[in-house]
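Participant: generate coordinates for the sequence data below:
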Amino acid sequence: MQFLSEEEAYLFYNKYACSLGFSIRRGNQHKVKNSSTIQQRTFTCSRQGVHAEDKREDKFNYSRPETRCGCDARMKISLTNGIYYVYEFKEAHNHSLATGNMSQYLRSHRKVTEAQLANAEVAKSVGISNKATIDLMTKEACGPENLGFISTDMKNRVYSKRTLKAKVGDTGGVLELWRRRFQKMSFFYSIQVYKDDLITNIFWTDSKMVSDYALFGDVICFDTTYRKLDDGRPFGLIVGVNNHKKTIVFGTALLYDETVEVLLGFLEHF
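Facilitator: Below you'll find the model as predicted:
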């Protein structure tokens, strides 16, 4: 079997995988010396190999489920005289395969097209939520089985596209996005940046927080114990207690770290 390009070989193996009920990924590659041309490429089952032990496991409350089980199914191609030939093919799997139409929900078979992404961007620009946009696309496609992706795929593509628009060191678009969001929500905010124009600390509060602080700000507590993950950034809260002995928030911040300089800067802004 032969192919004109590495991409053509990938599409073939991916289509084959979809028909059998497994997902694939690109494996090892070797390039022609002093060139970007791929000499050899391995396409494997997505469950090939095993994950190395995560030394951070004891720090997390949640760990990702293990999906790899050492499956040895693969296809290897090699370039000869401008044509890619299959020189090794293993079809046996050591795990159960997806049945029926469930294979279309496996990772390598899901794809958001440029047209779908453009429609989502237009819908977002006029205030339509991602969920409503995906629901409409699902109806137009006559069901989720014909859509070709799941909602997470669309969210990731939209986020990635907006992230790529902001060049390294260029926070203009990001800052403007934050400003517009806070202004629409009647927020008061402060954004700190490093000398290389990268955002570090963001502080915000709203009119209700200001009003509550004026009434119940005799005693406050500064708390940065909440984090999404142990290696994430601290999310700081200045809280107090109202006359009903209920906790209320006076101010919030997303901090770069918990150094003395950062914490003092946050309190000065507050």
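Participant: please count neighbours and contacts with C-alpha atoms only from this point.
Facilitator: Will do.
Participant: was I right to think Ile248 contacts Gly240?
Facilitator: Yes - taking contacts as C-alpha atoms under 8 Å, Ile248 lies within contact range of Gly240: 5.4 Å.
Participant: tell me which stretches of this protein form helices.
Facilitator: Assigned by DSSP state H, the chain shows helices spanning 6-20, 114-125, 130-140, 151-165, 172-184, 207-216, 260-269.
Participant: of the ones you listed, which is nearest Leu106?
Facilitator: helix 6-20 (8.4 Å; C-alpha to C-alpha).
Participant: counting contacts, what elements does that closest one pack onto?
Facilitator: Using 3 or more C-alpha pairs under 8 Å, 6 or more residues apart in numbering; DSSP states H and E as the contact test, the elements touching helix 6-20 are strand 24-31, strand 38-45.
Participant: kindly reformat those strands as CSV containing distance to Lys55.
Facilitator: CSV is the format used below for these (distance: least, C-alpha to C-alpha, whole Å):
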stretch, distance to Lys55
strand 24-31, 24
strand 38-45, 26
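Participant: structure for this one too, so we can compare:
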Amino acid sequence: MIHNEKEAYEVYCAYAHHIGFSVRKEHDTFWPNSRNLKMKDFVCGKTGFKKELNVAQTVKYKRIGTRSGCLTIIGYAIDVKGDWTFKKFIESHKHSLANPGDKHLLLSSRKISEFNANVLRSMTQLGIRPRDVFNFLATKVGGVENLKCTKIDVFNLIQREKRYKIENDDANALLQLFIERCADDSMFE
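Facilitator: Okay, here's the model as predicted:
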């Protein structure tokens, strides 16, 4: 029995990883006059088609289209009490599925565990390069495919935390500066 959106997403992601496709969240329908979910759909990552660009619009880089019009979907209906039930399930893919050796690269399967994130933080704070920490973690779990993340995920985690720390420190330093100037300068009173 599914009890909430997070649980539904995790169950479907586990199924998708086993089969060999990626998942994304799709349609939300809400009960009238509330923010409570009424229906929720999860689809294959290749569902739909890429939007066509304007002819007049120029782009610097053109990405390869990854969408193939796949019809795979799982839909849930959520009643007023919050109980989740299956509404629809279509399992037909219009594309090839991931090979067993490539399943760890699927976007919905990638996640840095809290333990690995803590190891990553502590080792990079000691001055070890993120690439070396990634290789260390991959060795410890028996290979990159068992790590459930990529080097890019590791670099993104480190950069996001550095940026957050810098932004918070800058804001706090500016706030402290204003507080000091208020105390010293009568103009700020």
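Participant: between the helices of the first structure, which gets nearest to Asp223 of the first structure?
Facilitator: helix 260-269 (10.7 Å).
Participant: export the helices of the first structure to a markdown table and tack on mean neighbour count and distance to Asp54 of the first structure?
Facilitator: Shown next, in a markdown table, are the helices of the first structure (neighbours: other C-alpha atoms under 10 Å; distance: least, C-alpha to C-alpha, whole Å):
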| stretch | mean neighbour count | distance to Asp54 of the first structure |
| --- | --- | --- |
| helix 6-20 | 17 | 29 |
| helix 114-125 | 14 | 35 |
| helix 130-140 | 15 | 34 |
| helix 151-165 | 13 | 25 |
| helix 172-184 | 13 | 33 |
| helix 207-216 | 15 | 41 |
| helix 260-269 | 13 | 30 |
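Participant: switch the ones you listed over to TSV, and while doing so, append distance to Gln39 of the first structure to every line.
Facilitator: Shown next, in TSV, are the helices of the first structure (distance: least, C-alpha to C-alpha, whole Å):
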stretch	distance to Gln39 of the first structure
helix 6-20	9
helix 114-125	30
helix 130-140	40
helix 151-165	30
helix 172-184	41
helix 207-216	62
helix 260-269	51
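Participant: out of these, nearest to Glu66 of the first structure?
Facilitator: The nearest among the helices of the first structure, by C-alpha to C-alpha, is helix 151-165 at 19.7 Å.
Participant: how distant is that closest one from the center of its chain?
Facilitator: 8 Å (C-alpha atoms, centre = their mean, to the nearest Å).
Participant: which strands or helices does that helix pack on?
Facilitator: For helix 151-165 of the first structure, the packing partners by 3+ C-alpha pairs under 8 Å, 6+ apart come out as helix 114-125, helix 130-140.
Participant: let's go with 10 Å and repeat that
Facilitator: Helix 151-165 of the first structure sits against helix 114-125, helix 130-140, helix 172-184, with contacts defined as 3 or more C-alpha pairs under 10 Å, 6 or more residues apart in numbering; DSSP states H and E.
Participant: looking at those, which is closest to Ile199 of the first structure?
Facilitator: Going by C-alpha to C-alpha, the one of these nearest Ile199 of the first structure is helix 172-184, 8.4 Å.
Participant: next, the angle helix 151-165 makes with the closest one.
Facilitator: For helix 172-184 of the first structure against helix 151-165, the angle by axes from the mean of the first three to the mean of the last three C-alpha atoms, to 10 degrees is 120 degrees.
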